[in-house]
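1. here's a sequence, model it:
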Amino acid sequence: MELPRHNSEYKNQSYWDTRFASEESYDWLAKYSDVADLITKYVPKDSRLLIVGCGNSTFSIDLYDAGYTNIVNLDFSSVVIERMSAKYSESRRLMKWAVGDMLKLPEFFESNSFDVVIDKAAMDALMVEGGDTWSPAEHLLASAHEMCSGIKKVLTPTGLFLQISFGQPHFRKRFLLGEYPQGDESSAYGWTYKYHNIEIGLGYFFYVMQKK
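-> Just a heads-up that it's a prediction; the model follows:
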């Protein structure tokens, strides 16, 4: 695994293109088996799924093998999409692979295209600059808003946004609810918010945003 010289490089497409050119597979934070019970609880098998920032993780492969076959995998690295498509298109024929920016989802997908959007450490990669976690920089808040706004648009009216993250709830909640939340409901995105602990490694979080 090629580590960046500075954490901020995790935001750069060039870093990922270089890394993905030689790396076969890597799973950030959690594998499917670590959250399978939570996925089963919230996601019906016939759901239309979008995985944002899919990378070379086997997460969507394991989802497919568990019966979730209607999956679109999205990443801004054409290198990894080409490699993953070449590797899995024959064995998982129903799954799709697409190059695109998760901050501009409405440019790639129509409204109401998906029942579920899953982010496993993708937003985390946007937040790697450090700084004051209690008062995040405006451009980080803007990126999170762009991402959540796009997810809101491509989800169905009762769609679900799931996020697996190392971001602690008292920090991440601000990014997932946007401005002027009402308790655990987002006026900006029209979804409710809750989370589960993932008791592995350093301890991670499974966020559940349900459109009302």
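2. going forward, measure contacts and count neighbours with C-alpha atoms only.
-> Will do.
3. now do the top helix by length along the chain: distance to the chain's middle.
-> Using DSSP state H, we find that the single longest helix of the chain is helix 138-154. Centre-to-centre, helix 138-154 and its host chain are 12 Å apart (C-alpha atoms, centre = their mean, to the nearest Å).
4. packing partners for it?
-> Packing partners of helix 138-154 (3 or more C-alpha pairs under 8 Å, 6 or more residues apart in numbering; DSSP states H and E): helix 122-126, helix 169-177.
5. this one next, for a side-by-side:
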Amino acid sequence: MGSSDEENERLAHPEFWDQRYAQAEGDRPTHEWFRNFVELESFFDRRLFKTRSPDTNPTLLHLGSGDSDVPVGLWEKGYKDQLCVDFSTIVVDLMSKKHYSMEGIKWKHADVRHLDDLPEKSIDVAFDKGTLDAMIHGSPWNPPDNVKDNTSQYIREVKRVLKDDGVFLYVTYRQPHFIRPLLGCEGTDWEIDMDILGDGSSSFAYHGFILTKRS
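-> Sure thing, here's the model as predicted:
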């Protein structure tokens, strides 16, 4: 694994992403890592549009939003209460300027492991595409301590800010049997559902996890 794992480890640090986003050109996202809004629309249709339609005005939190087109896609569907957080100040600045006219989406600098400005039980829908993935490196069978520490802090924060009837939607390219133990870290008690998100053009499947608090 050598260098590729060293590269993976860099993904957990804002400096890597600052450098990446600083290379942005015009309207092209520099790093829609996987699955843009159009490719996720059927997942959102089942797990968001049908259960929390825009007219219920849910508060959406995008965790590690980067320069993804998902918030804008949801805004165009009518979701006008969205907060996008990222630990790269460069991408927060970039997206704030690019979409300044879109009332109802805010971009903010924050570390998803410490969402200190967000009150407990204030979010209806939390969404992650690849942010948890970027915290993971090393052996998937026996993750290093810093992976377990970082992911646990993060998942517990998501649970803290989520309303009792809220939902955490998480899209990953990693294998479910490696992800489930990280999602079910100490201090959480999720009901976990999962959709397989095939893309039709290849046999490679992504997975969409749907996490709710046990009543």
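6. turn the helices and strands packed on helix 138-154 of structure 1 into TSV, including mean neighbour count and distance to Glu199 of structure 1.
-> Shown next, in TSV, are these (neighbours: other C-alpha atoms under 10 Å; distance: least, C-alpha to C-alpha, whole Å):
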stretch	mean neighbour count	distance to Glu199 of structure 1
helix 122-126	20	18
helix 169-177	19	15
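7. next one: the residue mapped onto Arg172 of structure 1 from structure 2 from Gly130 of structure 2, what distance?
-> In structure 2, the residue paired with Arg172 of structure 1 is Ile179, using TM-score structural alignment. Per C-alpha to C-alpha, to the nearest Å, Ile179 of structure 2 is found 12 Å from Gly130 of structure 2.
8. then Ala110 of structure 2?
-> Taking C-alpha to C-alpha as the measure, Ala110 of structure 2 falls 16 Å from Gly130 of structure 2.
9. same check on Arg214 of structure 2?
-> Arg214 of structure 2 sits 24 Å away from Gly130 of structure 2, going by C-alpha to C-alpha.
10. just Gly208 of structure 2 next, same as before
-> According to C-alpha to C-alpha, Gly208 of structure 2 and Gly130 of structure 2 sit 11 Å apart.
11. any common contacting residues for these two?
-> Listed as contacting both Gly208 of structure 2 and Gly130 by C-alpha atoms under 8 Å, 6 or more residues apart in numbering are 171-172.
12. neighbour count winner among these two?
-> Higher neighbour count among Gly208 of structure 2 and Gly130: Gly208, with 23 against 20, using other C-alpha atoms under 10 Å.
13. quick one: what's aligned to that one in structure 1?
-> Aligning on TM-score structural alignment places Gly208 of structure 2 opposite Phe206 in structure 1.
14. checking the most centrally placed residue in structure 2 next. Helix, strand or coil?
-> Against the mean C-alpha coordinate of structure 2, by C-alpha atoms, centre = their mean, the closest residue is Asp128 at 1.5 Å. Put simply, Asp128 of structure 2 is strand when judged by DSSP: H, G, I helix; E, B strand; the rest coil.
15. ok, it touching Val167?
-> No: in this structure Asp128 of structure 2 lies outside contact range of Val167 using C-alpha atoms under 8 Å: 11.4 Å.
16. strands of structure 2, residue ranges please.
-> 60-63, 82-86, 105-109, 123-129, 162-172, 190-197, 206-213 (DSSP state E).
17. in TSV, list these along with distance to Gly2 of structure 2.
-> Putting those into TSV (distance: least, C-alpha to C-alpha, whole Å) gives the following:
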stretch	distance to Gly2 of structure 2
strand 60-63	29
strand 82-86	28
strand 105-109	32
strand 123-129	25
strand 162-172	23
strand 190-197	30
strand 206-213	25
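18. highest average neighbour count across these?
-> Per residue and on average, the most neighbours among the strands of structure 2 fall to strand 60-63, with a mean of 24 (mean count of other C-alpha atoms under 10 Å).
19. just tell me the aligned range of that strand in structure 1.
-> Counting by TM-score structural alignment, strand 60-63 of structure 2 falls onto residues 49-52 of structure 1.
20. mean per-residue distance, the matching stretch to structure 2?
-> Once fitted to structure 2, stretch 49-52 of structure 1 is off its aligned match by 0.3 Å on average (mean C-alpha distance after the TM-score superposition for structure 1).
21. and the contacts of that stretch?
-> With contacts defined as C-alpha under 8 Å, 6+ apart, stretch 49-52 of structure 1 is touched by 60, 70-75, 102, 114-120, 122.
22. try 6 Å
-> By C-alpha atoms under 6 Å, 6 or more residues apart in numbering, the surrounding residues in contact with stretch 49-52 of structure 1 are 71-74, 114, 116-119.
23. over to stretch 158-172 of structure 2?
-> Residues outside stretch 158-172 of structure 2 that contact it (C-alpha under 6 Å, 6+ apart) are 120-130, 206-212.
24. quick revisit: the helices and strands packed on helix 138-154 of structure 1 into JSON lines, with extra columns for distance to Lys194 of structure 1?
-> Shown next, in JSON lines, are those (distance: least, C-alpha to C-alpha, whole Å):
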{"stretch": "helix 122-126", "distance to Lys194 of structure 1": "17"}
{"stretch": "helix 169-177", "distance to Lys194 of structure 1": "9"}
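25. mind checking those for the one nearest to Tyr195 of structure 1?
-> helix 169-177 (7.8 Å; C-alpha to C-alpha).
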